[in-house]
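Engineer: Predicted model follows, preceded by the sequence.
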Amino acid sequence: MTSITSHHPARLRRSVLSVPAINPRALEKTHGLSCDAVIFDLEDSVAVEKKAEARENLRRFFAETPLRGRESIIRVNGIDTEFFSDDMAAVIACRPDAVLLPKVDGPDDVQRVADLIAETDATESLRIWAMIETPRGVLNAAAIAGAGRTAGGLLDCFVVGLNDLRKETGVAPETGRIYLVPFLMQVILAARAYGLDAIDSVSNEFRQLDAYEAECAQGRAMGFDGKMLIHPAQIDGANRHFGFSEAALAEAKAIAAAFADPATDGLNVINLDGRMVERLHLEQAERLLAKARVIAEREGRTA
């Protein structure tokens, strides 16, 4: 049986920087940063009295100087807030790559937004990201991920929010996130079961880069695709830890070349330099090579 993940396009999401939509200077700076994606935030980083101004900032930014070569995501306020309708109108007008829904508790949240998008002409281009940052969200992660199939296939990515989850569960902010690991792995499992990407939570210690780097290494070991960031100083660490080495790239090229050989037609397992390689390894290699091509195109070189 073909896996769900085989239908999910490989996208580069090592570093996902959150930028307050209320700050025009920060918006302009995104053009010169090496992050893979930018979340333009209308929620937590924008005061209530500044919501309308932040939306106008985004309308102007996307109309005049849209982000090129990287994914753009707008985080809206919650579905149950008075700001949601106006936020979604701004999203439809701006046409980012995705809309990020905060505090998603269950599949109905995703379906409601998918229905709103279906009423517009943005269905072909606008995807949905979901923040898993509440106890109900973690418990319902599999149901939320599965909702992507009934929501027009628009659900694309999970983003973990540990600050809110810590607050609601009472888990202390221990080094190493030891008591949070079960929650994180539950989100990873749900995402992988339904072919979604998963982005690790922000690290609040952007001035303590050693601790941040350790958290990046942990997130990569858990299986996350990248990390949500709150400061440009965190970009290089995320790109390094969630990226791939030259050795891994060379191996992926060798696997792809081996299976491209007509002699391997119809074979699910081959001998490559003394070790057995399966077609599932070919799928992994092709995803890595696709990401390498994205980086190369961004840097103006050949992968």
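Structural biologist: Happy to help now that I have it. Numbering: from 1, shown residues only.

Engineer: alpha carbons only for contacts and neighbour counts from here, please
Structural biologist: Will do.

Engineer: Helices of the stretch 1-150 of the chain, start to end?
Structural biologist: Using DSSP state H, counting those that start in this stretch, the helices of the stretch 1-150 of the chain run over residues 24-29, 51-64, 84-94, 107-118, 135-139, 141-150.

Engineer: so which of those is the most packed in?
Structural biologist: Using mean count of other CA atoms under 10 Å, the stretch among the helices of the stretch 1-150 of the chain with the largest mean neighbour count is helix 141-150, at a mean of 21.

Engineer: to the chain's geometric centre, what's the distance from that one?
Structural biologist: In terms of CA atoms, centre = their mean, to the nearest Å, the centre of helix 141-150 is set 16 Å apart from its chain centre.

Engineer: Please compare the first structure with the one that follows:
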Amino acid sequence: MITARLAPRTALFLPASNPRAIEKARELPADLVILDLEDAVKDADKAQARLAAVAAVAEGFGSRLAAIRLNGIGSGEYPEDVAAVASSAADFAVLPKAEGAAEVAQVARALGKPLLAMIETPLGVLAAAAIAAVPGVAGLIAGTNDLAATLRLPPSSGRAQMSVALQTIVLAARAGRVWALDGVFNRLDDAEGLAAECREGRALGFDGKSLIHPGQLAIAARAFGPSEAEIADARALIAAATGGAERYEGRMIEAMHVDQARALLERAADRTTTEHFGA
């Protein structure tokens, strides 16, 4: 059984080949730092990036969780990535383009540490529930850029055209009792667009958002954390509840709503807690 803290609201991808970005990340308010060995790193820099990632997680990121994203299964770098990450101090490994439970289970066993599986293709979406149920899987990450490409969506398409896939990822994560992290937002200078997409992601049920720039952290953290009004309502609901179904502020509440309110307050406090993933 895997244990971890509350799901991260913010998961920041950084190229493992960029030492300045890694050093800066030690001071950033990110919940999870993901050192990337895959798309963000040139082929010529892969080996050095691997060494840098292992050294970076050995030094640590303070209270921040740290993960390393492998190169994909079947790539020339994959075997060395697995060996390096398995023996590293990383809290998590990230597997790109997860498409089947059997291969994900094999990766999880080889790594021996919690695995975040990226759902980036139609096959991955259709297998998401089985992937989330694999022992060792701690969460699913929506890979929205690759997902849009593999769904053959026109460049002008928006998130609405991926809504079924995104909701399927959330459903799979909830069924498997693992984290669900939303995909990245590409427009670095569009703060309003990022905020809107974060609100939409939270409304869909995602726990947090994967990010590609430090400037996106504050917006995502606010969006995926409860508002002051939500906190006040949760406290009042808990105080008013006496057990069983009853009327509260014009609506019916029961034990389920009290549990939701307590979970919201725990999220607001951003305390360390224990959650269970898989079976």
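Structural biologist: Sure, I can see it. Fair warning: this is a prediction, and the values are worked out from it, not measured in the lab.

Engineer: Now distance to R279 of the first structure too, for the helices of the stretch 1-150 of the first structure, in CSV please.
Structural biologist: CSV is the format used below for the helices of the stretch 1-150 of the first structure (distance: least, CA to CA, whole Å):
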stretch, distance to R279 of the first structure
helix 24-29, 42
helix 51-64, 41
helix 84-94, 40
helix 107-118, 33
helix 135-139, 32
helix 141-150, 26
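
Engineer: In the second structure, what range does stretch 240-249 of the first structure match?
Structural biologist: Structural correspondence for stretch 240-249 of the first structure: residues 222-231 of the second structure, per TM-score structural alignment.

Engineer: List the buried residues in that stretch.
Structural biologist: Within stretch 222-231 of the second structure, the residues that count as buried by 16 or more other CA atoms under 10 Å are 223-226, 231.

Engineer: T273 of the second structure: which of those residues is nearest?
Structural biologist: Proximity of these to T273 of the second structure (CA to CA) peaks at G225, which lies at 15.9 Å.

Engineer: Spatially, and excluding backbone neighbours, which residue is closest to the closest one.
Structural biologist: Using CA to CA, 6 or more residues apart in numbering and skipping residues adjacent in sequence, the residue nearest G225 of the second structure is A268, 6.3 Å away.

Engineer: So the one you found versus L95 of the second structure, what's the distance?
Structural biologist: Distance, A268 of the second structure to L95 of the second structure, by CA to CA, to the nearest Å: 29 Å.

Engineer: residue closest to the middle of the second structure?
Structural biologist: The centroid of the second structure falls nearest to L181 when counting by CA atoms, centre = their mean (3.3 Å).

Engineer: So what does that one match up with in the first structure?
Structural biologist: Checking TM-score structural alignment: L181 of the second structure goes with I199.

Engineer: That match belongs to a helix?
Structural biologist: No: using DSSP: H, G, I helix; E, B strand; the rest coil, the assignment for I199 of the first structure is strand, not a helix.

Engineer: That one and S72 of the first structure: what is the separation?
Structural biologist: Between I199 of the first structure and S72 of the first structure the computed distance is 15 Å (CA to CA).

Engineer: if we can go back for a sec, the match of stretch 240-249 of the first structure: end-to-end distance?
Structural biologist: Using CA to CA, the end-to-end distance of stretch 222-231 of the second structure comes to 13 Å.
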